[in-house]
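# got a predicted model here, sequence first, then my questions.
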Amino acid sequence: MTTTTPTQNPETPTPSVWVQGWHGSARHLASPNYGPRPAQAQIDLIVVHSISLPPGQYGGQAVQDLFLNRLDWDAHPYYQSIRGLQVSAHFFIERDGTLWQFVDCDQRAWHAGASQYRGRSQCNDDSIGIELEGLEGATFEPAQYNALARLCTDLAQRYPIAHIAGHEHIAPGRKADPGPGFQWPQLQRLLAWDARRFPAHTLQPLR
């Protein structure tokens, strides 16, 4: 008995992972910290960040609570330095690769702050912000790189992504995350994207 592998009808569209600007594989928590993008904004930049609360401690709910404006400022001495902060990112990837989403990608999350990249300022206007659970300058887990690469691929199917950069590249001197522990060449290998999409001097072109 022989078996054949069914082939997909080329006229059948591939099911989308998106429900409007929400990723279907993410865990959703809607942050109040967002706003509309400018009418002329073209979403073509991905910004990679790192965050852990308190710094260097992983696995809790503090990052989610920060983005939802419900962090207990008295729960740890470090929180006094960020007391009252209202920020968000579109996505957060935990150490085990679990993906969270807080803001519709069609909307403007508050992740970049004062910033400039590829000749444009105010990077919140036309970027997607992705936070990796980690300490600035430290290393990240293989599961995070895999989840990040899958997410970037999905984003590039919905938006005209032309650039990916770290917070340190769009706000040099003010921000330093994700830092030297983040392996840009590893991400490029997973994505197989042209080196010109990445920040200068972070990797070598794929051979």
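On my side now, so go ahead.

# for the rest of this, base every contact and every neighbour count on C-alpha atoms.
Fine.

# find the centremost residue of this structure, please.
In the chain, the centroid-proximal residue (C-alpha atoms, centre = their mean) is Ile130; its distance is 1.4 Å.

# all strands for this structure, in order.
Taking DSSP state E as the test, the strands found in the chain are 18-19, 22-23, 27-28, 34-35, 45-51, 91-93, 99-101, 108-109, 116-117, 120-121, 127-133, 163-166.

# need the ones you listed in TSV (columns: distance to Ala156).
Output for these, formatted as TSV (distance: least, C-alpha to C-alpha, whole Å):
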stretch	distance to Ala156
strand 18-19	12
strand 22-23	13
strand 27-28	20
strand 34-35	22
strand 45-51	10
strand 91-93	15
strand 99-101	17
strand 108-109	17
strand 116-117	19
strand 120-121	20
strand 127-133	11
strand 163-166	10
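
# ok, second structure coming up, stack it against the first:
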Amino acid sequence: MRLHKGWIQECRQCVSPHFNARPNNEVSLLVIHNISLPAGQFGLPYIDQLFQGCLDVQADESFCDLQGLEVSAHFLIRRDGELVQYVSCDDRAWHAGISTFEGRTGCNDFAIGIELEGTDTTDYTDAQYERLKQLTLALFDAYPMLNRNLIVGHSDIAPGRKTDPGESFDWDRYRASLDEA
């Protein structure tokens, strides 16, 4: 798996309009998130629609708060391991919101956002951990400032506001897979 101009060629590309230029071209943080739409339901088209700005908010009553929301991530890893890319890694996706890492605010400026299809309390799949490992290693190769110490959960950069990737994410398993590679 390799990046070309910020894009992974070996994945489904589903381009989002919700991005802009990074202020300094720096990529020095990976942020792990989770998402499911509706909550706890998987394999549906709504995540792509949300990130593309075309979600029918009437499709489910829980979507009413998403009206007009402009949000994206660089990647989504579905339950079966499918990798979807929405924004070039060279650009700023809108995934972290109000956030701080090591005294720096606005993590979107320097972070890559990876969404895992899941919830805080649903175990992630073997296929997701494998794809996440492959993606992380490809990102390490492409962006030399990144390393295993610069990987956080959304909850780490937005404490009290966000809880993902949640208690179900096995950080030890993930980090060990990077060491074994």
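Structure's in. What do you need? Just so we're clear, the structure is a prediction, and the values are computed from it rather than from any experiment.

# that older thread, the residue nearest to the centre of structure 1 pairs with which position in structure 2?
Alignment note: Ile130 of structure 1 maps to Ile114 in structure 2; criterion TM-score structural alignment.

# circling back to that earlier point, select, out of the strands of structure 1, the one closest to Pro77 of structure 1.
Evaluated with C-alpha to C-alpha, the strands of structure 1 place strand 45-51 nearest to Pro77 of structure 1, the distance being 16.7 Å.

# name the nearest residue to the residue of structure 2 most remote from its centre, sequence neighbours excluded.
In structure 2, Gln58 marks the outermost C-alpha relative to the chain mean, sitting 25.0 Å out by C-alpha atoms, centre = their mean. Computed as C-alpha to C-alpha, 6 or more residues apart in numbering, the closest residue to Gln58 of structure 2 that is not its neighbour in sequence is Cys64, at 7.1 Å.

# also Leu190 of structure 1?
Ala149 is the one closest to Leu190 of structure 1 (C-alpha to C-alpha, 6+ apart), at 6.2 Å.

# now the aligned partner of Thr163 of structure 2 in structure 1, nearest residue through space, not along the chain?
Under the alignment by TM-score structural alignment, Thr163 of structure 2 pairs with Ala176 in structure 1. Nearest non-adjacent residue to Ala176 of structure 1, counting by C-alpha to C-alpha, 6+ apart: Glu168, 4.3 Å away.

# longest helix of structure 2?
helix 126-142 (DSSP state H).

# in structure 1, what range does that one match?
Going by TM-score structural alignment: helix 126-142 of structure 2 matches residues 142-158.

# buried set for that stretch?
Gln144, Tyr145, Asn146, Ala147, Leu148, Ala149, Leu151, Cys152, Thr153, Leu155, Ala156 (16 or more other C-alpha atoms under 10 Å).

# kindly report the same for stretch 27-41 of structure 2.
Quick answer for stretch 27-41 of structure 2 (16+ other C-alpha under 10 Å): Val27, Ser28, Leu29, Leu30, Val31, Ile32, His33, Asn34, Ile35, Ser36, Leu37.

# separation between the fourth one and Leu146 of structure 2?
According to C-alpha to C-alpha, to the nearest Å, Leu30 of structure 2 stands 8 Å off from Leu146 of structure 2.

# do I have it right that Ser72 of structure 2 meets Phe19?
Yes. The criterion here is C-alpha atoms under 8 Å, and Ser72 of structure 2 meets it with Phe19 at 7.2 Å.

# compare these two (neighbour count), which wins?
Taking neighbours as other C-alpha atoms under 10 Å, Ser72 of structure 2 and Phe19 compare with Ser72 leading, 29 against 22.

# now for the match of Thr163 of structure 2: which residues touch it?
Glu136, Gly137, His167, Glu168 (C-alpha atoms under 8 Å, 6 or more residues apart in numbering).

# and what of Trp100 of structure 1?
Trp100 of structure 1 neighbours (C-alpha under 8 Å, 6+ apart): Ala26, Arg27, His28, Leu29, Phe91, Phe92, Ile93.

# what sits closest to it if chain neighbours are left out?
Nearest residue to Trp100 of structure 1 in three dimensions, chain neighbours excluded: Arg27, at 4.6 Å (C-alpha to C-alpha, 6+ apart).

# what about the alignment partner in structure 1 of Gly97 of structure 2, how many neighbours?
Aligned by TM-score structural alignment, Gly97 of structure 2 pairs with Gly113 of structure 1. Residues lying near Gly113 of structure 1 (other C-alpha under 10 Å) number 16.

# alright, that wraps it up for me.
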